[in-house]
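J.: 3D model of this:
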Amino acid sequence: MASREAIEVGIVGCSGIAQIVHLPILAQLDGTSVTAVCDIDIAKAETVAERFQIAAAYSSIEELLEHPDLDSVIVCTPNHVHAEHTELALQAGLHVLCERPLATSREQAARTLDCARQAGRILMVENSHRFRPDAWALRRSISNGELGQVFHMHASWQRRRARRPRISEWRLSREYGGGVLMDLGVTNLDFCLWLLGYPAPERLTAYLPDRDGDGVEDTAVVLMRLERDVTCSIEVTWDLAAVEDQHSFVALGAAGFGSLYPFVIQRVTPGGVLDMTPRLAPGSENIYRASYRREFSYFISVVQGEREEPLPEEQEVLLSIVEACYRSAEEDREILL
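T.: Alright, predicted model coming up:
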């Protein structure tokens, strides 16, 4: 396909994130056109199609995959069917951008990656945090040694209680891949590992309390040791009693320090501590929406053949960590990986 041709996209699952983030951004992107949506709630799919002026609405992914001229799909369904829906689309010859996580187990992720290899199609996992300019600047500082040997990473995402999932939501079902570890924790785990180049995990301990007794953890605290004697701590919760969500991200190195909230990079020199924080171009758009926009543009450019993107094989590592976290919490012990 010529790079200037518009890529036709189908949206699988008319969830909140599809309506609030994906569809509004995709509608403004050059080189792409959303031509079909599907949802098991056909009334929702039809309403979304009408709202965003999309040609077709279907009640199943199987129907959507028969829509003519589709090039790719974006999977926005609940976690437990991400792998299934991704594999169906790949087998139909379409490229896929799947909301994180790719699967709910390492075994499932491995099977989906094999499916992408066999199909010869592009598969990306939605990790919009990787498309933030401040994150890229910090990653460069780590990789080029400005911080010295990084020995600890810490990431925290504390969501205010007013935004916690409602009783009817799939995020409160372990069967559906719910729980705060899968909801918020996988993002912070990937963030830390990606910034470091995905070093191999060696051991971890996790605490996953279900304070509300609704069947899934509402808080997750994970302490992990990686190769090269690097440690990593993750804290996420749905139960912050505050007006606004709180975020923290810190990288500690032998010769420097990096932070994203606020964005700061500092290095120790013989003359004292030097501020190495690069100036980033100001933007008028919310940083999270802007990162999604960059990721969608990148995905479209890969589909158009303008860039190459390897398969997200690190998803196997990520899901093996998640599985070990649940084992650690259930067995109340450290898990060797």
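
J.: C-alpha from now on. contacts and neighbour counts both.
T.: Noted.

J.: What's the local residue count around Y298?
T.: 17 (other Cα atoms under 10 Å).

J.: so it is in which element?
T.: In the assignment (DSSP states H and E), Y298 maps to helix 287-303.

J.: Check which helices and strands that helix sits against.
T.: Judged by 3 or more Cα pairs under 8 Å, 6 or more residues apart in numbering; DSSP states H and E, the packing partners of helix 287-303 are helix 23-26.

J.: again, only using 10 Å
T.: Judged by 3 or more Cα pairs under 10 Å, 6 or more residues apart in numbering; DSSP states H and E, helix 287-303 is in contact with strand 7-12, helix 23-26, strand 32-38, strand 72-75, strand 95-99, strand 123-126, helix 133-143.

J.: Buried residues in that helix, which are they?
T.: Residues 289-303 are the ones in helix 287-303 that count as buried (16 or more other Cα atoms under 10 Å).

J.: Do you have the helices of the stretch 151-300 of the chain handy? List them.
T.: 180, 186-195, 287-303 (DSSP state H, counting those that start in this stretch).

J.: one more, for comparison:
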Amino acid sequence: MGLAGCHILKGSKNTSSRVYSQIEIDEFEVKEKTPLISIELLMKKPSYEVYIFHQHAMLLNLLLFYFFHIFLFKRDVEIVFDIHDLNEIKIKRFIISKIYWIIHEFNEIIVFKLPIKYITVSKGLARILYMKHKKPVFIYFNVCKPKSPKSLNEKDSQKLVYFGQLNEERLPLSVLNLFLEKGYAIDFYGTVNTASKEYLSYINSSKKLKFKGAFNSSDIQNIIVNYSYSLICIESRRPNIRFCCPNKLYQSLSVGVPCVVSNFLREVLIRHKSNAVTDIKAFLSGKSVSGFPKEYYEKIYKKNSEKYIEFLGSK
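T.: You can find the predicted model right below:
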């Protein structure tokens, strides 16, 4: 696209589907597993035109980078803050979570006073951030590049795929049992490090529930295409859940696999509910669903990609 840029993130691009989808469009470099304060970022003269800092964990780096390279040395560098989630206090590990919330909140207030760019994942989150900081926030939906992988096996109409974090909050046993009672089977891909032993024991004891290990963002579409439906479930009333548009939604639709989603994902259902996206209750009551036509998803991808490139290149 002409611009040279770099994504700065705490984790890895292989496990961050959002970053992976972005670099398929912008072709930027990625600085992975960045510490909370990166000396390299501060001491090394910027070699890119655009730096995108991801999530609140990178706010200290963003502030220090701005102070040294733009405020102090007047270097012509574009900075973008990519807000994956709102800053929220988690119920688990409440004291530690509250400390992090205070630090992130303070940094966020300062960052939103800087003349930089802001980007987030949905219209709902953008609206909340505007009400809070009175700054416009660009929306880049987590659209991933459309692919045409072929299913390795004949699809089982009674089998769903779930990928991402697997734990009691995301997918409670009460919800799993609703699917089991209707004769459905579910394969799981992702991480289980936040799940209890009792929860994992229940999954391992069922013949219709199978945990198949971790996945890379680059390969997930090749996995999803083998299933009849994609299950997207986060049973939480938090604003981050209500207003999110998960990567897994577009990863599924990009390969023509319809999505069965939790009722708590209100923005997904309000903006995307159709023959390709339905809620769990409607699905289990017999509502038929089918994936987007390939041409329709390609239009969605093209529109979002063009707006994203335009956003990065604008002054």
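
J.: Any idea what the TM-score is?
T.: Once superposed, the chains reach a TM-score of 0.38 (TM-score structural alignment, normalised by the length of structure 2), with 178 aligned residues with a Cα RMSD of 5.5 Å.

J.: returning to what we had before: deepest of the helices and strands packed on helix 287-303 of structure 1, which one?
T.: strand 72-75 (a mean of 27; mean count of other Cα atoms under 10 Å).

J.: so the helix or strand following that one versus strand 7-12, what angle?
T.: Next helix or strand after strand 72-75 of structure 1 toward the C-terminus (DSSP H and E): helix 82-91. If you take axes from the mean of the first three to the mean of the last three Cα atoms, to 10 degrees, helix 82-91 of structure 1 sits at 150 degrees to strand 7-12.

J.: Could you tell me the angle between helix 82-91 of structure 1 and strand 95-99?
T.: 170 degrees.

J.: Run a quick neighbour tally on T120 of structure 2.
T.: T120 of structure 2: 24 neighbours (other Cα under 10 Å).

J.: One more: K299 of structure 2?
T.: 11.

J.: again with H82 of structure 1
T.: Neighbours around H82 of structure 1, by other Cα under 10 Å: 24.

J.: didn't it look like it was pressed against I61?
T.: No: using Cα atoms under 10 Å as the test, H82 of structure 1 is too far from I61 to be in contact (11.6 Å).

J.: which residues are common contacts for those two?
T.: V12, V75 (Cα atoms under 10 Å, 6 or more residues apart in numbering).

J.: How about Y189 of structure 2, nearest residue that isn't a chain neighbour?
T.: Computed as Cα to Cα, 6 or more residues apart in numbering, the closest residue to Y189 of structure 2 that is not its neighbour in sequence is F163, at 4.5 Å.

J.: sec struct for that neighbour, please.
T.: Under DSSP: H, G, I helix; E, B strand; the rest coil, the three-state class of F163 of structure 2 is strand.

J.: hang on, K210 of structure 2 packs against Y189?
T.: Yes: between K210 of structure 2 and Y189 there is a contact under Cα under 10 Å: 8.9 Å.

J.: more crowded one of those two?
T.: Y189 (21 against 16).

J.: Next, the angle helix 133-143 makes with the helix holding Y298 of structure 1.
T.: Using the same axes, to 10 degrees: helix 287-303 of structure 1 against helix 133-143 is 70 degrees.

J.: sorry, back to before: okay if I get the helices and strands packed on helix 287-303 of structure 1 as TSV plus distance to A109 of structure 1?
T.: Listed next are those as TSV, based on distance: least, Cα to Cα, whole Å:
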stretch	distance to A109 of structure 1
strand 7-12	19
helix 23-26	26
strand 32-38	23
strand 72-75	15
strand 95-99	12
strand 123-126	11
helix 133-143	26
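
J.: Of all these, which one comes closest to V317 of structure 1?
T.: Relative to V317 of structure 1, the nearest member of these by Cα to Cα is strand 123-126, separated by 13.8 Å.

J.: Report all helices and strands that the host helix or strand of S252 of structure 2 contacts.
T.: Following DSSP H and E, one finds S252 of structure 2 within helix 247-253. If you count contacts as 3+ Cα pairs under 10 Å, 6+ apart, helix 247-253 of structure 2 packs onto helix 17-26, strand 159-165, helix 220-224, strand 229-232, strand 259-261, helix 294-313.

J.: Distance to T120 of structure 2 for these - can I get that in CSV?
T.: Listed next are these as CSV, based on distance: least, Cα to Cα, whole Å:
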stretch, distance to T120 of structure 2
helix 17-26, 11
strand 159-165, 20
helix 220-224, 22
strand 229-232, 20
strand 259-261, 21
helix 294-313, 11
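
J.: K281 of structure 2: which of those is closest?
T.: It is, among those and with distance given as Cα to Cα, strand 259-261, at 9.2 Å.
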